[in-house]
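Asker: Need coordinates for the following:
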Amino acid sequence: MPTIAFDCSEEGCESKRMRACYEHIFDGLDFAGDDIHQSVVEDEHICQSNCTEEPSCQFYTFVTNESHSKDKRHTCTLKKREKGTPSAITVLPGVMSGFSLRQCGINNTGCAQNLAVNVDFPGNDIKSVLAPDANYCQKLCTEHKSCQFFTYLTRDWNTDHRRFYCYLKQNNEAAPTIKNKLQNVVSGYSLKECTTYSSCFRNIFPGLDFPGNDYHQYRVENEHICQRECTEEPDCQFYTFANGLYQNSKQR
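Answerer: Here you go, the predicted model:
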């Protein structure tokens, strides 16, 4: 599952800081040696969480179901080295490796950054709003005072008219109900408890129009300048740029 990360290296971001954590999980790479602890866990994300929660762990390797060594499948090996980096990196099908997320301010219960693709959290709706992608839906959930988790219907949703719908949800009594294998939906959690969360959102969405709500229009060279103009205009919240492929040549 993909993870959300905010890059605030350009103008308009509230926070321009370097993230000390590294969230990527490397499929097919083994961090050989440097072992400090080994256990059997369900998947690589739990292995990553175990490394994060173990004060000594700096990185880890998880053996997947695809490994030829059947007796080692689902083995999570936590690792530590004085220099903080693996002493050996090898290509090995059937394993996944990564680093502790302690510097991300992430813990297993308070901050869940992963997005679950083709997974629905049915019911518990507070409200529905429109969002151009699942990451922005997560941002809306994070900034809503009551939202705990969400389900987003992607641009490929074709069951009915509700594509781009972002359902904000709350259930103070329990975790969300999980419905697997529902195509073209993405679900996830609020990032309120994540110490690294930034409200900056830099994504530009090719081929999407935000129709209506216009209050100013003028010509600029490209979408990045349009984004900057919106950032510098106190009243602007979002924008649409008509590029060279737009059907109305007068509005390109």
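Asker: rest of the way, CA atoms for contacts and neighbours
Answerer: Noted.
Asker: measure Cys137 to Gly123 for me?
Answerer: For Cys137, the distance to Gly123 (Cα to Cα, to the nearest Å) stands at 16 Å.
Asker: With neighbour numbers in mind, choose between those two.
Answerer: Just comparing Cys137 and Gly123: by other Cα atoms under 10 Å the higher neighbour count belongs to Cys137, 30 against 15.
Asker: helix, strand or coil for the more buried one?
Answerer: Reducing the assignment to helix, strand or coil with DSSP: H, G, I helix; E, B strand; the rest coil, the entry for Cys137 is helix.
Asker: Show me what the longest strand anywhere in the chain is packed up against.
Answerer: In the chain, taking DSSP state E as the definition, the longest strand is strand 89-99. Contact partners of strand 89-99 among helices and strands, from 3 or more Cα pairs under 8 Å, 6 or more residues apart in numbering; DSSP states H and E: strand 26-31, helix 44-53, strand 59-63.
Asker: Could you pull out the buried residues of it?
Answerer: Judged by neighbour count using 16 or more other Cα atoms under 10 Å, the buried positions of strand 89-99 are Gly94, Val95, Met96, Ser97, Gly98, Phe99.
Asker: In this model Cys236 seems to touch Cys230, though I could be wrong.
Answerer: Yes - Cys230 sits in contact with Cys236 when judged by Cα atoms under 8 Å, with a separation of 5.2 Å.
Asker: Of the two, which one has the most company?
Answerer: The residue with more neighbours, out of Cys230 and Cys236 and counting by other Cα under 10 Å, is Cys230; that gives 18 against 14.
Asker: another one to check against the first:
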Amino acid sequence: ILRSYKCLHFERCEEVAAWVPLLQKCVTRIYENTFFQGGDLTTVFTPSANYCQIVCTYHPTCLLFTYLPATWTKDPAKRFSCYLKDSDTEMLPKVDMEGAISGHSLKQCNQISACSPDVHVGLDMEGNIFDITMADSYQECQKRCTNDNRCHFFTYASENFHNASFCMLSLYHRYKN
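Answerer: Modelled structure (predicted):
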């Protein structure tokens, strides 16, 4: 299975520009083996810490995030967890946690991109499939996802999969805290 992610959609691009003055400087530091305690907004599932940071950046109130990769736990319900967080002080207490990755929203940084062209081979993310069609390649499936405002990621079943050439477009499956 190939899975990739595409641009997140917003009603107006100006929304991002309105957030920039809230924070004074661009903070790109990533904190390895660190969990930000408190400030929980919501939890989503993402394939990487970088994508978690993108989701945080484009969330209206997220300023910080913590990501737990697949290697962090054997519990499949907690793998790839991306915790979106907020704080009045723009920082939260840091707790040592092996494998956790935390960081800041990039709202205050210039030239933010919400697109992730990465393709993740063999990764099956949680999501709500809203369309299944046939496609000749993962690139064709990726293009369909990019051109559909509802689509947040896609799955393309390669020739090694029993439903080869299926293109599945999906929405995030969000979990409330």
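Asker: quick revisit: in a markdown table, list the helices and strands packed on strand 89-99 of structure 1 along with distance to Cys141 of structure 1 and mean neighbour count.
Answerer: Below are these laid out as a markdown table (distance: least, Cα to Cα, whole Å; neighbours: other Cα atoms under 10 Å):
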| stretch | distance to Cys141 of structure 1 | mean neighbour count |
| --- | --- | --- |
| strand 26-31 | 29 | 20 |
| helix 44-53 | 22 | 22 |
| strand 59-63 | 31 | 30 |
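Asker: and of those, who's closest to Tyr218 of structure 1?
Answerer: Tyr218 of structure 1 sits nearest to strand 26-31 of all those, at 44.9 Å, using Cα to Cα.
Asker: Grab the longest strand from structure 2 for me.
Answerer: Across structure 2, the strand with the greatest residue count (assigned by DSSP E) is strand 94-104.
Asker: Tell me the counterpart residues of the longest strand of structure 1 in structure 2, please.
Answerer: Under TM-score structural alignment, strand 89-99 of structure 1 has no counterpart anywhere in structure 2.
Asker: what does stretch 28-36 of structure 1 give?
Answerer: Counting by TM-score structural alignment, stretch 28-36 of structure 1 pairs with no residue of structure 2.
Asker: repeat for stretch 45-63 of structure 1
Answerer: By TM-score structural alignment, stretch 45-63 of structure 1 lines up with nothing in structure 2.
Asker: State the helix or strand in which the residue sitting furthest away from the middle of structure 2 lies.
Answerer: Seen from the C-alpha centroid of structure 2, the residue lying at the greatest distance (Cα atoms, centre = their mean) is His162, 27.5 Å away. Following DSSP states H and E, there is no helix or strand that holds His162 of structure 2.
Asker: what do you get for Ile225 of structure 1?
Answerer: Assigning secondary structure by DSSP H and E places Ile225 of structure 1 in helix 223-232.
Asker: how far apart are that helix and its match in structure 2?
Answerer: Comparing helix 223-232 of structure 1 with its match in structure 2 after superposition yields a mean distance of 1.5 Å (mean Cα distance after the TM-score superposition for structure 1).
Asker: Can you tell me the SS state at Asn33 of structure 2?
Answerer: In the three-state summary, Asn33 of structure 2 is assigned as strand, counting by three-state DSSP.
Asker: I'd like to know how many residues surround the equivalent of it over in structure 1.
Answerer: For Asn33 of structure 2, the aligned residue in structure 1 is Asn118 (criterion: TM-score structural alignment). Residues lying near Asn118 of structure 1 (other Cα under 10 Å) number 18.
Asker: which residues sit in contact with Asn118 of structure 1?
Answerer: The neighbourhood of Asn118 of structure 1, defined by Cα atoms under 8 Å, 6 or more residues apart in numbering, consists of Asn180, Lys181, Leu182, Gln183, Asn184, Val185, Val186, Ser187.
Asker: now the residues you listed as a markdown table including neighbour count?
Answerer: Formatted as a markdown table, the contacts of Asn118 of structure 1 follow (neighbours: other Cα atoms under 10 Å):
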| residue | neighbour count |
| --- | --- |
| Asn180 | 13 |
| Lys181 | 11 |
| Leu182 | 11 |
| Gln183 | 16 |
| Asn184 | 18 |
| Val185 | 25 |
| Val186 | 24 |
| Ser187 | 25 |
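Asker: can you tell me which of those residues lies nearest to Phe150 of structure 1?
Answerer: Compare each of the contacts of Asn118 of structure 1 with Phe150 of structure 1 using Cα to Cα and the shortest gap goes to Ser187, at 5.6 Å.
Asker: ok, now how distant is the closest one from Tyr246 of structure 1?
Answerer: According to Cα to Cα, Ser187 of structure 1 and Tyr246 of structure 1 sit 33 Å apart.
Asker: Also Gly188 of structure 1?
Answerer: Gly188 of structure 1 sits 34 Å away from Tyr246 of structure 1, taking Cα to Cα as the criterion.
Asker: For the longest strand of structure 2, which helices and strands make contact with it?
Answerer: strand 30-36, helix 49-58, strand 64-68.
Asker: Quick one, which of those gets closest to Ala114 of structure 2.
Answerer: Distances from Ala114 of structure 2 to each of those were compared by Cα to Cα, and the smallest falls on helix 49-58, at 5.9 Å.
Asker: what's the angle from that closest one to strand 30-36?
Answerer: Using axes from the mean of the first three to the mean of the last three Cα atoms, to 10 degrees, the interaxial angle of helix 49-58 of structure 2 with respect to strand 30-36 works out to 70 degrees.
Asker: In structure 1, what stretch matches helix 49-58 of structure 2?
Answerer: Alignment of helix 49-58 of structure 2 against structure 1: residues 134-143, by TM-score structural alignment.
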